[in-house]
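S.K.: compute the structure for the input listed below.
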Amino acid sequence: MSKLEIIDLHVSVSTEDGPKEILKGVTLTIDADETHAIMGPNGSGKSTLAYSVAGHPKYTVTGGQVLLDGEDVLEMSVDERARAGLFLAMQYPVEVPGVSVSNFLRTAKTAIDGEAPKLRTWVKDVNGALDRLNLDPTFGQRSVNEGFSGGEKKRHEIAQLELLDPKVAILDETDSGLDIDALKIVSDGVNRFREREGRGVLLITHYTRILRYIKPDRVHVFVDGKVAESGGPELADALEAEGYDKYLKSAV
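M.R.: Alright, predicted model coming up:
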C-alpha cells in the first residue's frame, strides 16, 4: 500500500531578476487506491508541482516535505525516486534519437527492479501493453518519441506506466493534444493501472473531458501556486460550468 504526502511545499525557479516563488505552500495527501485530479489555469504551478516531486533540477524546493510511504523523497536522487515507486508522465515527452522503445523499456525496467526481466516473458508483456494501447508491435523498434504523433507519445507514456508498475503515478496533462479515440485508449490504460491494489494517481489537467473516463476521488483547484479549494468529483463539474474566475479574483 502506498501514500504520497506533500506537506507545505514551497518551490522557486531562477529568473533574470532572481528567484521567483512558484509553489506557495502546497499540501496534498494521496492515499493508496485514490485518484486525485488537479485543475487550474495556465501558469498556476501545476506542472511545477509534478516536476518538483519528480526531482527536476530546474526547480528549487525552499520549504516543506514530500513523503512516499514515510520516506523523504526530497532527499533522493531522481533515479532513487523512480525506484521508490514514483512515476511521471510528462506533458511534453522528449525525443531520444537512436534509442529504441524496446531497449528503453527494458533498460528502465532493469534499473527499477535491480535485475533484468526474463526475456521471453518480457517480450510478451511489452507486446501486450503495446497492443492494449493500440500500438503496432513494430512500434518497439522506433526511436523513443522521434517522429511520434502526440497520441503516440502519450500512449507510449501509458505503456511505460503499465510495464514499470510504480506505486504512485503523476500524469501531467496526459490528455493534452489527444483526439477522442486516443483519449479513450489512454484513459483505459490509466484505469487498468488504477485497478491494481494500492496504487495512487495524481492527474493534472486543464479540462474535465478526461475526468469523464477517469473518475477522481478528489479534485483540487490550483491557483497562484497553491490549492484554492478541494472537493469531490462534483467540483470538476462546477469548474466546467463556472470556470476559474472566482478563484483568480480572490488570489489577486
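S.K.: for the rest of this, base every contact and every neighbour count on C-alpha atoms.
M.R.: Fine.
S.K.: was I right to think residue 93 contacts residue 153?
M.R.: Yes - contact criterion CA atoms under 8 Å: residue 93 and residue 153 qualify, at 6.7 Å.
S.K.: overlap in contacts, these two.
M.R.: Counting by CA atoms under 8 Å, 6 or more residues apart in numbering, the common neighbours of residue 93 and residue 153 are residue 145.
S.K.: can you pick out the residue with more neighbours from the two?
M.R.: Neighbour count, other CA atoms under 10 Å: between residue 93 and residue 153, residue 153 has more, with 23 against 15.
S.K.: can you pull the contacts of the closest residue to the more buried one other than its chain neighbours?
M.R.: The shortest distance from residue 153 to any non-neighbouring residue, by CA to CA, 6 or more residues apart in numbering, is to residue 145 (5.9 Å). Residues in contact with residue 145 (CA under 8 Å, 6+ apart) are 93-97, 152-153.
S.K.: looking at it, residue 187 is touching residue 213, isn't it?
M.R.: Yes - taking contacts as CA under 8 Å, residue 187 lies within contact range of residue 213: 6.0 Å.
S.K.: compare with the first, here's sequence two:
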Amino acid sequence: MADELLQIKNLHAGVEGKEILKGVDLTIRNGEVHVILGPNGSGKSTLMNVIMGHPGYEMTGGSLVFEGTDIGEMRAFERARRGLFLAFQTPEEIPGITVENMIRTSRQMMTGEKVKLLPFRKELNAMMAELRIDPNYAQRYLNVGFSGGEKKRSEVLQLLMLRPKLALLDETDSGLDVDAVQIVSEGVAKFHTEDNACLIITHNAKILDKLKVDYVHVLAQGRMVHEGGSELIQQISAEGFTNILAGLDKVG
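M.R.: Below you'll find the model as predicted:
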C-alpha cells in the first residue's frame, strides 16, 4: 500500500464564525489522484484553503496530518515548505515580483539550497515552451496584465518548477477555452508521479483526460457524502447531483 501523504480526520472549519466544514474525513496516499465534486457553496474551496493554512479560515476541530506531522497549527509558508501547493481559482496579481524571481525564490525556500541562476533559467525556459508561454513573461510581474488563461498556465508552471508533494488544484480549469484546458491538463499530467499526489476541484472533466483518477468524492453541506471511482464523474455529468443528494436534508 502506498504511503499516506495527507490524512484529514473529522475536520471542522469555517470563516468569520460560520461553520462550513462539518466533519470531513479524507486520506490521500502517494501516487493518487483525488477529485472533489459538489454543488456550489458545499465547502470545496474552503477545504483547499484550510489544508493550505489560509489565515482567513479557522480550523475549529479535527486534525490535518501531512507525512505523519500534524500541520493544523502551521502557517501557510511552513506548509508550502513541507510540500503543499495550492493553485488558486483566481490567481493574484503581484506587482514588483517577476515570474522568474518568484519561482526561483520559492524553490530556494522549499529546498533550503541556493538555486544557480543559469541552470534554473534554462529549465524555466524549457518548461515555459512546453506550456506555450511566451519566454518574455518570465521577466514580467507575476500575473500582472495576464489573461485568465495565462494566469492559469503560470500556476501550472509554478507547479512543475517547484515539484511539491501534494498539489491542491482549485478549479484551475475555470474560465479557460478548450485549447487552454488541454495545455493545463497536460501540465498536471506531467507533474503527477508515484511520488506525489493531486487533489482536484473541477467542473470540467476535460482537465482529467490525461490523468488516472483514483477516487472521486462528493462534498455537500460541509461533509463528504459519497465516494466512487472515475465513473462517478460521468454519472454526475449526465445526471447532476440530485440522485446522490436525495434525502441528504433528512439525514442531516
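S.K.: ok so, going back, how near is the counterpart of the residue nearest to residue 153 of structure 1 in structure 2 to residue 31 of structure 2?
M.R.: With TM-score structural alignment as the criterion, the equivalent of residue 145 of structure 1 in structure 2 is residue 143. Relative to residue 31 of structure 2, residue 143 of structure 2 is positioned 30 Å away (CA to CA, to the nearest Å).
S.K.: quick check: the gap between residue 66 of structure 1 and residue 85 of structure 1.
M.R.: 13 Å.
S.K.: residue 59 of structure 1 now?
M.R.: Residue 59 of structure 1 is 21 Å from residue 85 of structure 1, by CA to CA.
S.K.: on that earlier part again, so for residue 66 and residue 85 of structure 1, which residue has more residues nearby?
M.R.: More crowded of residue 66 of structure 1 and residue 85, by other CA under 10 Å: residue 66, with 22 against 18.
S.K.: helix, strand or coil: sort out the more buried one for me.
M.R.: strand (DSSP: H, G, I helix; E, B strand; the rest coil).
S.K.: residues contacting it?
M.R.: 4-7, 9, 53, 72-74.
S.K.: ok, the equivalent of residue 71 of structure 1 over in structure 2 - how many residues close by?
M.R.: Using TM-score structural alignment, the equivalent of residue 71 of structure 1 in structure 2 is residue 69. Look at residue 69 of structure 2: counted by other CA under 10 Å, it has 12 neighbours.
S.K.: same question for residue 118 of structure 1.
M.R.: Residues near residue 118 of structure 1, counting by other CA under 10 Å, number 9.
S.K.: measure the alignment partner in structure 2 of it to residue 138 of structure 2 for me?
M.R.: Residue correspondence to structure 2 (TM-score structural alignment): residue 118 of structure 1 is matched to residue 116. Distance, residue 116 of structure 2 to residue 138 of structure 2, using CA to CA: 16 Å.
S.K.: and residue 89 of structure 2, by the same measure?
M.R.: Residue 89 of structure 2 is 21 Å from residue 138 of structure 2, by CA to CA.
S.K.: all strands of the stretch 151-252 of structure 1, in order?
M.R.: Ranges of strands in the stretch 151-252 of structure 1, per DSSP state E, counting those that start in this stretch, are 168-172, 200-205, 218-223, 226-231.
S.K.: residues in contact with residue 59 of structure 1?
M.R.: Contacts of residue 59 of structure 1 by CA under 8 Å, 6+ apart are 11-13, 48, 51-52.
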